[in-house]
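Undergrad: Below is the structure, and that's it, no one-letter string:
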């Protein structure tokens, strides 16, 4: 039996999985690493933590599986998007990586919008947001000019990890699309954006397809992990693109709902001319030559984690969710807006903050927990509303991540989204997508679609319940008023700078 490895470099941990030719996950190992948060709005990481913990995870993966390294044919990657890693002319890291959830770059986003206007949307298909890479580059240029002068290339997080494992510098189209420097339709770095903003175009890495072979493991990495020196390495993709591959979102007609730290509604697109006018993100897919549209809720699963750690720290998630299914839709008149880090879709607002609306003395833990789950799902439904308003049919949704681990939440998604929601038999998210890119790259399958037929199997389906659908439709209309009615308060609180 032959195997491939999928590596998913997340925000708080790296996950490695070993997958055989039947698509069975034979072993998995995860390792955590810390965030660096020097002040409010800052979020950084030491790239060497990624390397060290990945090496440790791979070593443990081999030990746990007892698979012969000679039978492992390929490795590929998924990674957190938008993060900025700057390297000097010796390919040494110049400063800690600035991550996707860092919000220090509001001024740079304004400058980008003023300099490029609607040309930015024409070229990149996206509007400037604090999470993207380009504002981070401009922030370093403005605030750390000596570091910027030394920069010879920038990389995305998983691209740096792959470079340290192979010695090869490159990026793939799906991750490059999240930088705000890529001409998404023409699939090349934008010389126009670089020129307008004073960015040397040579700091942009070479571009490759996600399934493309880029090299083999360096001898020292092979020795540290126990892997074979000649193990093939393939480029990989952005975490959302790989999550889509791992859920079989490879053609129109199926939509992805992924609830992790952040939440995503994602739909496949074939046409590069598709124009959502910046209402949602539009990126290159990990499937060559295709694209995807995506809306993001910044604090999705994180909202539930925050609630647990703040109010029920000693409770397990299973205990936290106990009794939620007995609370009717609407949580007894309680609404939650999940704006703990600001919001992305449809409200690109880094200053908005979350709220509970309608708190009553009769409410108990179960009401609050259900309200958090409903608020997250309402926020994701705003993207589905946008897709439908643009003529997309959203009838069948694959649910992955934390939102797929609880039957009550799966039924809630079906009722709020008004669509069939499918749970997968073995759900490994972006890590499986990375493994599938390696399997396709190794030539096991003629296409990613053929690979998906072998690797991805549905286990259960949830259908909208008419009475719950009606209640949620009415509640959603009220939920949509929360942003406009709390925006002024939140912005005023942020401007006080008292904390």
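TA: Here it is on my side, so go on. Every value quoted in this text rests on a predicted model; they were computed, and no experiment measured them.
Undergrad: switch to C-alpha atoms for all contacts and neighbour counts from now on
TA: Noted.
Undergrad: Tell me how far residue 64 lies from residue 16.
TA: According to Cα to Cα, to the nearest Å, residue 64 stands 12 Å off from residue 16.
Undergrad: Kindly report the same for residue 240.
TA: Taking Cα to Cα, one finds residue 240 at 17 Å from residue 16.
Undergrad: got it, and residue 378?
TA: Applying Cα to Cα to residue 378 and residue 16 gives a distance of 32 Å.
Undergrad: what does residue 59 give?
TA: 10 Å.
Undergrad: Neighbour count for the two, which is higher?
TA: residue 16 (28 against 18; other Cα atoms under 10 Å).
Undergrad: What separates the first and last residues of stretch 126-139, distance-wise?
TA: One end of stretch 126-139 to the other measures 19 Å (Cα to Cα).
Undergrad: contacting residues around that stretch?
TA: 82-84, 98-106, 108-110, 112-113, 120-121, 178-181, 277-278, 280-282, 348, 350 (Cα atoms under 8 Å, 6 or more residues apart in numbering).
Undergrad: With stretch 143-163 instead?
TA: With contacts defined as Cα under 8 Å, 6+ apart, stretch 143-163 is touched by 9, 47, 50-51, 77-89, 91, 94-95, 97, 140-141, 168-171, 175-176, 202-205, 235.
Undergrad: what does stretch 64-77 give?
TA: Here stretch 64-77 has contacts from 1-9, 26-27, 62, 158, 162, 226-228, 231-237, 431, 434-435, 437-439, 441-442, using Cα under 8 Å, 6+ apart.
Undergrad: Please compare the first structure with the one that follows:
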């Protein structure tokens, strides 16, 4: 049987078709070719149209079909990964009422802070493992306060992956993992966050039916199937946010295992068997894909908003059209430390690890007579690596001590400069795998439909590419301390 994985990213959508027996990707495609836009009508705002996500996945799938090598009718299950925290609201007929307020939008920070104070910081941490912050529930509260006519027409609240599954099947479902990322989930009650929803004035009927991540979230609608040459009635049997899904794709499902990504945003994601939380909510805890009432599996998540999006912005401003591999080669021509340039990579919305502050990107110590493009591209990669170190130290203060980190060889982890900077800054070995989110979603579909007896069975053929150790990476402690001093002046 073939398995289809769909990864609804911020900058693009990728699809992969995986052979269930060999667990190998036999076809893949991505759309669009350049970074998809984020609409920002005001500073700190970030929106995308849900219909565009749908169109992009369809285009990506049709590209994969056009390449050949498989028959769409042989696909037996579908899995979905998606950008986390985005708010999608529809009316009773399922029509989208406004653009999605996505993960890096900062407009609801104050609303979340007020809710945290009203309910009590201790209560929120004990029940939700997070402050309400700038997450999906607070974004919906912003709509209620500022767009009341739209809120009054709202019948369904979804995450991005819920919307894609709804378009595929006509059915609305959610999961503890999905609801927890929106702070709609109460870990003590193992049910919807009724206290927060009551405070915000939300009816719990806005939320979809809750079921496990690995389960049937509907069957493919006949009209959709006909347009894509797929068999009607095949199940959507897996649906998860991109970071829990990335962890799954790397086989990170048990306590002590840690994954990292460096796509549009950067994330370190550590699995725990405890309902743990950071007292300041600088790192966040959500239900992992295999979390159950009788088997606690949470994901402690550090997020850096300005990662790949910063590298892409710099490319657009200073080297438009130059392939990323060439930029990485330029960066590698400069010695570690970037000859003094320091970059604070925080220009994509409120940063949770900085207490939801908006500091913007900052470049320090540029010498107009000496520094070149190559210095900037290396300094950006090092600055992102230093931000990972800063966040990892917060995780360490919360008893997360990774001995090894797994990452897919994609996005910034394709750059030798970034890989070594990350390892040098954090002091933790990184093992690279040929994994990506759409492949993980496909394998998740295989688990959810019962093709694989258990999670580990879906990854028996997974092999590492290489490991980069601190001995391989060199020492960046002095540049990091200089970077840290600059950041502390902003805080």
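TA: Received it, and whenever you're ready, just let me know what you need. Fair warning: this is a prediction, and the values are worked out from it, not measured in the lab.
Undergrad: ok, back up a step: filter the contacts of stretch 126-139 of the first structure down to the buried ones and hand me the ChimeraX line.
TA: The following ChimeraX line selects those of the contacts of stretch 126-139 of the first structure that are buried, judged by 16 or more other Cα atoms under 10 Å:
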select :82,83,84,98,99,100,101,102,103,104,105,106,108,109,112,113,120,121,178,179,180,181,280,281,282,348,350
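Undergrad: Please report the number of neighbouring residues for residue 216 of the second structure.
TA: Under the criterion other Cα under 10 Å, the count of neighbours that residue 216 of the second structure has is 20.
Undergrad: Please name the nearest non-neighbouring residue to the aligned residue in the first structure for it.
TA: Matched by TM-score structural alignment, residue 216 of the second structure corresponds to residue 213 in the first structure. The spatial neighbour of residue 213 of the first structure that comes closest, neighbours along the chain excluded (Cα to Cα, 6 or more residues apart in numbering), is residue 234 at 4.4 Å.
Undergrad: Aligned to the one you found, what sits in the second structure?
TA: Per TM-score structural alignment, residue 234 of the first structure is aligned with residue 237.
Undergrad: Quick check: the gap between that match and residue 169 of the second structure.
TA: Taking Cα to Cα, one finds residue 237 of the second structure at 11 Å from residue 169 of the second structure.
Undergrad: Likewise for residue 479 of the second structure?
TA: 52 Å.
Undergrad: where does the most far-flung residue of the second structure relative to its centre fall, helix, sheet strand or coil?
TA: Distance to the chain centre peaks in the second structure at residue 369, reaching 39.4 Å (criterion: Cα atoms, centre = their mean). Secondary structure, DSSP: H, G, I helix; E, B strand; the rest coil: residue 369 of the second structure is coil.
Undergrad: Which strand or helix spans residue 157 of the second structure?
TA: Assigned by DSSP states H and E, residue 157 of the second structure belongs to strand 156-158.
Undergrad: Buried ones from the contacts of stretch 64-77 of the first structure, can you make that a PyMOL selection?
TA: A single PyMOL command selects the buried members of those (16+ other Cα under 10 Å):
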select buried, resi 2+3+4+5+6+7+8+9+27+62+158+162+226+227+228+231+232+233+234+235+236+237+431+434+435+437+438+439+441+442
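Undergrad: what residues are up against residue 442 of the second structure?
TA: So residue 442 of the second structure contacts 3, 4, 5, 6, 16, 17, 18, 77, 78, 79, 80 (Cα under 8 Å, 6+ apart).
Undergrad: The second one touches residue 15, doesn't it?
TA: The reference is to residue 4 of the second structure. Yes. Assessed by Cα atoms under 8 Å, residue 4 of the second structure is found in contact with residue 15 at 7.1 Å.
Undergrad: What's the first helix or strand after the strand holding residue 157 of the second structure?
TA: Note on strand 156-158 of the second structure: by DSSP H and E, the next helix or strand toward the C-terminus is helix 160-169.
Undergrad: and the equivalent of residue 353 of the first structure over in the second structure, what does it touch?
TA: Taking TM-score structural alignment, the alignment pairs residue 353 of the first structure with residue 360 from the second structure. Listed by Cα under 8 Å, 6+ apart, the contact set of residue 360 of the second structure reads 344, 345, 346, 347, 348.
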